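Participant: Sequence first, then the predicted structure:
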Amino acid sequence: MADKLKITLVKSPIGAIPKQKATVQALGLKKIRQSVELPNNGTTKGMIQRVNHLVKVEEI
């Protein structure tokens, strides 16, 4: 199991519901194709699951 996850925003959250927009912002993503590295834990996985149609996830 990887220690970190690389999360990339691949679709705009403009048409998403407000909770999904807030989740994308809480992940630290602001622009399309921007990537962040976050720890691989339950909190991060839960946030990714909420916006899985907007992001791409890779294990590092």
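Facilitator: Yep, it's here. Numbers count the residues shown, from 1 in each chain.

Participant: Every contact and neighbour count from this point should use C-alpha atoms.
Facilitator: Fine.

Participant: For S12, which residues are in contact?
Facilitator: Listed by C-alpha atoms under 8 Å, 6 or more residues apart in numbering, the contact partners of S12 are 31-32, 54.

Participant: can we see that at 10 Å?
Facilitator: Shown in contact with S12 (C-alpha atoms under 10 Å, 6 or more residues apart in numbering): 21, 24, 30-33, 54-55.

Participant: Surely A2 and V57 touch.
Facilitator: No: using C-alpha atoms under 10 Å, A2 is not in contact with V57; the gap is 11.9 Å.

Participant: quick one, strands of the protein?
Facilitator: Along the chain, the segments classed as strands by DSSP state E run 4-9, 35-39, 55-59.

Participant: which outside residues touch the longest one?
Facilitator: For strand 4-9, the external contacting residues (C-alpha under 10 Å, 6+ apart) are 24, 27-41, 44-45, 48, 51-60.

Participant: another one to put next to it:
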Amino acid sequence: MEKIKITQIRSLIKRPKCQKDTMKALGLGRMHKSVSHKTTPQILGMIKKINHLVVTENI
């Protein structure tokens, strides 16, 4: 299964609670922190909700 690397590039200050919760569920919360996850429909849906806050790349 493919993996995807997610890096936070924008701050969570003044963001809605649902976006903060999504970032926390992905394991992010600080600027320039990166995590890798398997590419599943659930993860891709989370990334779609916060695509303006993160950068993604395939591993």
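Facilitator: That came in fine, so what should we check first? The structure presented is a predicted model; accordingly, all values stated were derived computationally and were not measured.

Participant: Quick check: TM-score for this pair?
Facilitator: Here the TM-score for the pair of chains, by TM-score structural alignment, normalised by the length of structure 2, is 0.95; 59 aligned residues with a C-alpha RMSD of 1.0 Å.

Participant: Put together TSV for the strands of structure 1, with distance to G15 of structure 1 and mean neighbour count on each row.
Facilitator: Converted to TSV, those look like this (distance: least, C-alpha to C-alpha, whole Å; neighbours: other C-alpha atoms under 10 Å):
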stretch	distance to G15 of structure 1	mean neighbour count
strand 4-9	14	20
strand 35-39	20	17
strand 55-59	14	16
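
Participant: between those strands, which one is nearest to I17 of structure 1?
Facilitator: strand 55-59 (15.1 Å; C-alpha to C-alpha).

Participant: Can you name every helix or strand that the closest one contacts?
Facilitator: With contacts taken as 3 or more C-alpha pairs under 10 Å, 6 or more residues apart in numbering; DSSP states H and E, strand 55-59 of structure 1 sits against strand 4-9, strand 35-39, helix 42-50.

Participant: Of all those, which one comes closest to A16 of structure 1?
Facilitator: Smallest distance to A16 of structure 1 across these (C-alpha to C-alpha): 11.1 Å, for helix 42-50.

Participant: Just the residues contacting that closest one, thanks.
Facilitator: Helix 42-50 of structure 1 has contacts (C-alpha under 10 Å, 6+ apart) with 4-5, 7, 19-20, 23-24, 26-27, 38-39, 52, 54-57.

Participant: Quick check: the farthest pair among the residues you listed?
Facilitator: Of all pairs drawn from these, the one with the longest distance (C-alpha to C-alpha) is K4 and K19, at 24.1 Å.

Participant: Endpoints of stretch 37-47 of structure 1, how far apart?
Facilitator: This stretch, stretch 37-47 of structure 1, spans 14 Å end to end (C-alpha to C-alpha, to the nearest Å).
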